[in-house]
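Asker: Quick one: sequence and predicted model below, then my questions.
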Amino acid sequence: MNKSRTILITGGCGFIGTSLIAELLAKKQFNNIRILDNFQEGTPADLEEITQYEISTAENCHMHAGIVLVEGDIRDSETTRLCCRDVDCIVHLAANTGVPPSVKNPRMDMESNVIGTFNMLEAARHNNVSKFVFASSGAPAGTVEPPIHEELPPHPVSPYGASKLAGEGYCSAYYQTFGVSTVCLRFGNVYGPRSKKKSSVVAKFIRQALAGEACYIYGDGSQTRDFIYIDDLIKAIELAITKDIGGETFQIASGRERTVDEVADVIRGIIKSHGKEIIIKYDQPRLGDVKRNFSDTSKAKQILGWKTSMDLERGIALTVDYFLGEDRSR
């Protein structure tokens, strides 16, 4: 890849963003990495853990080479337009993430995930950005008989699923109408090192168990999800960046159905080997959650040449090691 190329990563200070940046730096895939973040989740301190960077404004960021951090919000169309100047590729990770926040505040979810994504696509169009990778989710599918695949008619249950579906729709439209090479990646439940601030099952349970707090399962524990290790996810993003494709959507997950109880048991065994205990309690199911969710990833294997390599038990063990390292560093 031409090292003079510039990539913009929205939400780049977060769990997935910092993991992607670390991999891009290791492989020297881009000489210029521009990061747009409002610091609601990830912070400059999180970015500092992996690299040095220069702080800039949206107005001036195109004048800087190397790694540049801009504080700004994707809901502001002028900020997004300015940040996309002289950019070759956008990886759009910034979003309101997760079902519960979208149920609590559906307007905020819509503004972040629909208006924010629209602003980024408009900025890509006006700045002639050639590739746009959109972080989506299995949530647009809603209540369907899994495995979820890309051709299933979507029936989102939560506002979060609806907002991500809208983002996918705009990505399709901007490819078909304006020629922006969009790729939508429907992430499974991502876990792994650097997930210290995530509120999803694996990170939350590990964090709570190490703190001696009870871990709550919402429902009877038989609900299923598809868990994907961060390194496998980053490989999919890299392939979406480099492959000459557009207007496509891919399920990016392990392709294996796991119950929440099953995952809690794996965490229990690994935590116990470190001399800790996990306390599991059950509560009422949450609004917007689906009962079953796992993916058919055959399209990603066929077109992207992608497949997972990390098994759940090993991945969770590495994640626990990371959290224990975080504890020791404090």
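Answerer: Okay, I see it. Residues are numbered from 1 along each chain as shown.
Asker: can we go C-alpha only for contacts and neighbour counts from here?
Answerer: Will do.
Asker: Point me to the residue sitting farthest from the middle of the chain.
Answerer: residue 275 (31.5 Å; C-alpha atoms, centre = their mean).
Asker: How is that one assigned, secondary-structure-wise?
Answerer: Per DSSP: H, G, I helix; E, B strand; the rest coil, the secondary structure class of residue 275 is coil.
Asker: this is the other structure I want to compare:
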Amino acid sequence: MMNVLVTGARGFVGKNLCAALKNIAEGKDRSFPLSPDLRVLEYDLQTDPTLLDGYCKDADFVFHLAGVNRPKEQEAFMEGNFGFTSTLLDLLKKHRNTCPVMLSSSIQAELDNPYGQSKKAGEDLLFRYAEQTGAKVLIYRFPNLFGKWCRPNYNSAVATFCHNIAHDLPIQVNDPSHQMTLVYIDDVVRELIHALCGQETRDGKFCRAEPEHHATLGEIAEQIRAFKQYPQTLGVPDLTKDSLVKKLYSTYLSYLPESCFAYKLKMNKDERGSFTEILRTAASGQFSVNISKPGITKGNHWHNTKNEKFVVVHGRGLIQLRKIGTDENNQPYPVVNYEVCGEEITVVEMIPGYTHNIVNLSDTEELVTFMWANETFDPEKPDTFFEVVE
């Protein structure tokens, strides 16, 4: 059994880290080279302080995340960021416990302000502790961290922007050109668990979490405002792996009020059924749902470049395709038929240069088809030409 002590367990980083460690302990996450035989010892302001002595005796690794960011009095910076660190290390010394200790510091430790000075004092204390005891220490000078569960209107511009914009509250951007260095919370947690496995990322005598993202305050605010419009535009952001926009969008969604979790879509209805767009993307096309009433045929058109994928998810239908034009004998090309149903999910490609349709074969049931197109519909250039399949 490995005992992992997490101070500041109810804070932003602590809450995310503890959740990840518990997933490992419960066997839900096997993506790390770590045995599930671990116990998380959570310590925070609400914890009985008498428990800390036993935790320091039993700990096999310490994540020291507790700290003070915005105290009422400046003196509390040193008390919270240096004083408690001193208490923690004294208890480890008392029990001759030389387990590894990770310290959450800040890039502001390089600055001459009360917060930076207190963080620097904590760093120096930990380095001296390592010299005295031989214990392994890992000090992370974190830049601006962001992600779910970060407290808005406190010390994170991203959290404040996401919360306020999601709740239709104003935001204040004092200097839009201010450059921000950001690290996403999932990347921080992944790095910390790797550190627990002895695989930390070193940067000289300090450690770091990667990747770092860079953007101006104005760019971040503008991007988050765009997220607010997605239920109306049906847009989604750039979902490229490790893109800043992808991570900002996940963060923004975590601040949505419950009343905004769901939104209605416009169903284009007629006597044949309905057609409803779900998503429009800049790089990955358009996603839609088509509902055909019993006996109805839809389509009978072809495209030059646009291609689509049809997936019937309910009902029984017939998808037909025929190549445009005639063969060498001046005869129409044969019709290709695919009978499909919701009980056996099948993808049928709509090939450029082939006119196609979809027929509901049922006399009683609606036919429900999920559709993807490689481009969003442009009424100025529809690339859609009527021609009956047969």
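Answerer: Nice, thanks for sending it over. These figures come from a predicted structure and were not determined experimentally.
Asker: residues near the aligned partner of residue 311 of structure 1 in structure 2, how many?
Answerer: Residue 311 of structure 1 maps onto residue 243 in structure 2, with residues paired by TM-score structural alignment. By other C-alpha atoms under 10 Å, the residues close to residue 243 of structure 2 number 13.
Asker: Look up how far residue 212 of structure 2 lies from residue 243 of structure 2.
Answerer: Distance of residue 243 of structure 2 to residue 212 of structure 2, computed by C-alpha to C-alpha, to the nearest Å: 10 Å.
Asker: And residue 206 of structure 2, by the same measure?
Answerer: Taking C-alpha to C-alpha, one finds residue 206 of structure 2 at 15 Å from residue 212 of structure 2.
Asker: Comparing these two, which shows the higher neighbour count?
Answerer: Using other C-alpha under 10 Å as the criterion, residue 206 of structure 2 and residue 212 rank with residue 212 on top: 18 against 14.
Asker: give me the number of residues near the closest residue to that one other than its chain neighbours?
Answerer: Among residues not flanking residue 212 of structure 2 along the chain, residue 183 sits closest, at 5.1 Å (C-alpha to C-alpha, 6 or more residues apart in numbering). Residues contacting residue 183 of structure 2 under the criterion other C-alpha under 10 Å number 23.
Asker: tell me which element the equivalent of residue 183 of structure 2 over in structure 1 falls in.
Answerer: Alignment note (TM-score structural alignment): residue 183 of structure 2 maps to residue 228 of structure 1. Counting by DSSP states H and E, the element that carries residue 228 of structure 1 is strand 227-229.
Asker: ok, the residue in structure 1 that residue 255 of structure 2 lines up against - contacts?
Answerer: When structure 1 is aligned by TM-score structural alignment, residue 255 of structure 2 is paired with residue 323. The contact partners of residue 323 of structure 1, by C-alpha atoms under 8 Å, 6 or more residues apart in numbering, come to 193, 196, 206, 207.
Asker: Give me the three-state assignment for residue 323 of structure 1.
Answerer: Reduced to three states by three-state DSSP, residue 323 of structure 1 is helix.
Asker: Would you mind measuring from it to residue 213 of structure 1?
Answerer: 15 Å.
Asker: Highest neighbour count among the contacts of residue 323 of structure 1?
Answerer: Most surrounded of those: other C-alpha under 10 Å gives residue 206, at 25 neighbours.
Asker: Mind telling me what that residue corresponds to in structure 2?
Answerer: In structure 2, residue 206 of structure 1 lands on residue 162 (TM-score structural alignment).
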